[in-house]
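Colleague: Sequence plus the predicted model coming up.
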Amino acid sequence: MRALDLSRLITAAADTIADHAEELTALDQAIGDGDHGLNMKRGFEALRSDANVFAAKPLPDALKAIGTKLVMTVGGASGPLFGTLFIALGKEISADPDNANLTAAFGKAIEAVAARGKSQVGQKTILDVLQPVRDALAGEKTAAEIADIADAAAKATVPMKALRGRASFLGDRSIGHMDAGARSTALLVRTLAQIIGDKA
C-alpha cells in the first residue's frame, strides 16, 4: 500500500465534512437528533487542528489517536462509533499495510463497531456502508470503484427501516430517508479514495 500523507488526508476529510455539514444535519433532522452534521464537523475540525501531530506517528498509533480524539469531540452516538472504528483499525493494522492486512484490519474494526453499537448490517447504520467497502477491498476494487460502492450503499439505506439508534423509535416512518451516518461514512470513503487515486 502506498504511503499516505496523513496530514493531507485529515485536512481533506475535515473539508469534506464541513462542506456537507448542513446536508448531514438535514438528513439527521428527518429521523435522528438533528445534530450529526454539527457533531461530525466539530470532531473533524479537532482532527484538523492536530493533523501534523497525528501524521508524525506510526500509522497504527495515529489511527488510535484519531479514534480517541473523535470519541472525545464528536459526541452523540457517532463519536463512540467512529472512534471505535479508528481505534480498532489502529490495533489491527500494520505500519505499512498491504491490501490483505488492510482488509483484515478493516473487518476487525467493523466487528468492533457492530459490538459497540449492538447492531448488524441491514439495520440502517454506518455498518451498511462499512461492510460493502470491506468487501470491495477484499475484491481488490479500484479506489474509484470503492467510492462508488460506498455512495450506492448509503443510498441503499433510504428504503430500510431503522432497527438501531434514535431513528429506530420512528419505526416505519424511518423508511424513505438516508441514514446520516451512512452518508457521512460514504463521504469519508470517497475523500480517502480520491487521495489514494491521486497517488496512483
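Modeller: Thanks, I have it. Numbers count the residues shown, from 1 in each chain.

Colleague: Could you use CA atoms for every contact and neighbour count after this?
Modeller: Fine.

Colleague: quick one: residue 99 and residue 137 touch, right?
Modeller: Yes - under the criterion of CA atoms under 8 Å, residue 99 makes contact with residue 137 at 7.2 Å.

Colleague: Show me which of those two is the more surrounded one.
Modeller: residue 137 (21 against 13; other CA atoms under 10 Å).

Colleague: for the more buried one, helix, strand, or coil?
Modeller: Here residue 137 is helix, with the state taken from DSSP: H, G, I helix; E, B strand; the rest coil.

Colleague: count of neighbours near the closest residue to it other than its chain neighbours?
Modeller: Residue nearest to residue 137 in three dimensions, not counting chain neighbours: residue 103, with 5.9 Å by CA to CA, 6 or more residues apart in numbering. Close neighbours of residue 103, defined as other CA under 10 Å, add up to 21.

Colleague: In addition, the following structure is provided for comparison:
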Amino acid sequence: MKLDTTWIETWMGASAAAIAENKALLNHLDREIGDGDHGENMDRGLTAVVPALAALPDDATPAAALRSVAMTLISTVGGASGPLYGTAFLKAAEPLGDGPELDGTVVVAMLTAARDGIVSRGKAESGDKTMVDAWTPAVDAARAAAAEGASPGAILDSAAAAAEAGAVATEPMVARKGRASYLGERSAGHRDPGAQSTAIILRAAATVAGDD
C-alpha cells in the first residue's frame, strides 16, 4: 500500500494488535530484568493511539499522524518507555515535512530520526542492552536496502528483520543502562523487552506496507 496517513493508521492498528498478542511475553521479559510491566504499558499506549488517529481530520498528513502517536504514547505509557517511544515518533515526523506520502529516502530518514531521538533521550548506545540494539540494526539495514534501490515496503521489511535479530542479540549482553543495569552480570541471558517491542512494531510496519 501507499505509505501515507492511512498506512500509519493501519500500522498502528496492527502494532496494537501485535503488542496485545505479545503482552504476556513482554511482561515476562521485563519481569526478568525490569519492573515486569512493559507489555501492560505498551498495550495501554497503543490501544489509546488507535482512536486518537481515528479522530484526526481527513486531510491530516503522515507527519501529523506520527505526532499524534507520539503525544498519545507520552501521555499513556508508563515508565521509561513512554518518553522514549514518544520521542521516537515525534522525531520520526520531522523528515516527513508536509508530504502526503513516504518514499524510500523518507522511510530511511524517518527510522534514523526515531533512533536518534531514542539515543538522545535515553543516552544509550549499541551494546547497552536497550531498544537501541534493535533500532540501530534496523536503521543500518534500511540504509543498505535503500542504497540497493529497494522499494519502501522492502526497506521496511529489511529494517524489521534486522530489528528482530537485534532483539535476539540482546540476550547475552550485560545491561549498561536502565533498571536492568542494576543487575550487572545477572542481566545476561535475558532479552531486552524494549528491543522486543521495537521488533514487533517495526514488523507491523513492514507487514502492513507489503512489498510495494
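Modeller: Nice, I can see it. Keep in mind it's a predicted model, so treat the numbers as computed, not measured.

Colleague: related to what we said a few turns ago, contact partners for the residue nearest to residue 137 of structure 1?
Modeller: When contacts are counted by CA atoms under 8 Å, 6 or more residues apart in numbering, residue 103 of structure 1 is found next to 134, 137, 138.

Colleague: In this model residue 100 seems to touch the last one, though I could be wrong.
Modeller: Yes - the criterion here is CA under 8 Å, and residue 138 of structure 1 meets it with residue 100 at 7.3 Å.

Colleague: what's the matching residue for residue 117 of structure 1 over in structure 2?
Modeller: Counting by TM-score structural alignment, residue 117 of structure 1 corresponds to residue 122 in structure 2.

Colleague: Quick check: chain neighbours aside, which residue is closest to that match?
Modeller: residue 84 (6.8 Å).

Colleague: which position in structure 1 aligns with that neighbour?
Modeller: Match for residue 84 of structure 2 (TM-score structural alignment): residue 81.

Colleague: what about that match, distance to residue 130 of structure 1?
Modeller: 12 Å (CA to CA, to the nearest Å).

Colleague: How about residue 177 of structure 1?
Modeller: Relative to residue 130 of structure 1, and taking CA to CA, residue 177 of structure 1 is found at 18 Å.

Colleague: mind listing the helices in structure 2 by residue range?
Modeller: Here structure 2 has its helices, by DSSP state H, at 5-21, 23-33, 38-54, 62-76, 81-93, 104-122, 132-147, 152-169, 193-209.

Colleague: Return the set of buried residues in the fourth one.
Modeller: With burial defined by 16 or more other CA atoms under 10 Å, the residues of helix 62-76 of structure 2 counted as buried are 62-74, 76.

Colleague: Residue 127 of structure 2 reaches residue 171, doesn't it?
Modeller: No - using CA under 8 Å, residue 127 of structure 2 is not in contact with residue 171; the gap is 10.9 Å.

Colleague: which one of residue 177 and residue 130 of structure 1 has more residues nearby?
Modeller: residue 130 (25 against 21).

Colleague: who touches the equivalent of the more buried one over in structure 2 in this structure?
Modeller: Structural alignment places residue 130 of structure 1 opposite residue 135 in structure 2 (criterion: TM-score structural alignment). Counting by CA under 8 Å, 6+ apart, residue 135 of structure 2 touches 111, 115, 163, 166, 195, 198.

Colleague: just residue 49 of structure 1 next, same as before
Modeller: No contacts exist for residue 49 of structure 1 under CA under 8 Å, 6+ apart.

Colleague: show me what contacts the residue of structure 1 positioned farthest from its centre?
Modeller: Centroid-distance maximum for structure 1: residue 172 at 25.5 Å, with CA atoms, centre = their mean. Counting by CA under 8 Å, 6+ apart, residue 172 of structure 1 makes contact with 161, 162.

Colleague: What lines up with it in structure 2?
Modeller: Checking TM-score structural alignment: residue 172 of structure 1 goes with residue 185.

Colleague: In the contacts of residue 135 of structure 2, which residue is surrounded by the most others?
Modeller: residue 163 (32 neighbours).

Colleague: If we ignore the residues flanking it in sequence, what's nearest that one?
Modeller: Nearest one to residue 163 of structure 2, counting by CA to CA, 6+ apart, is residue 134 at 4.3 Å.

Colleague: so the one you found touches residue 162, yeah?
Modeller: Yes - contact criterion CA under 8 Å: residue 134 of structure 2 and residue 162 qualify, at 7.2 Å.

Colleague: who's more crowded, the two?
Modeller: residue 134 (32 against 25).

Colleague: so how far is residue 96 of structure 2 from the more buried one?
Modeller: In terms of CA to CA, residue 134 of structure 2 sits 22 Å off from residue 96 of structure 2.

Colleague: ok, now residue 25 of structure 2?
Modeller: 33 Å.

Colleague: just residue 2 of structure 2 next, same as before
Modeller: Taking CA to CA, one finds residue 2 of structure 2 at 14 Å from residue 96 of structure 2.
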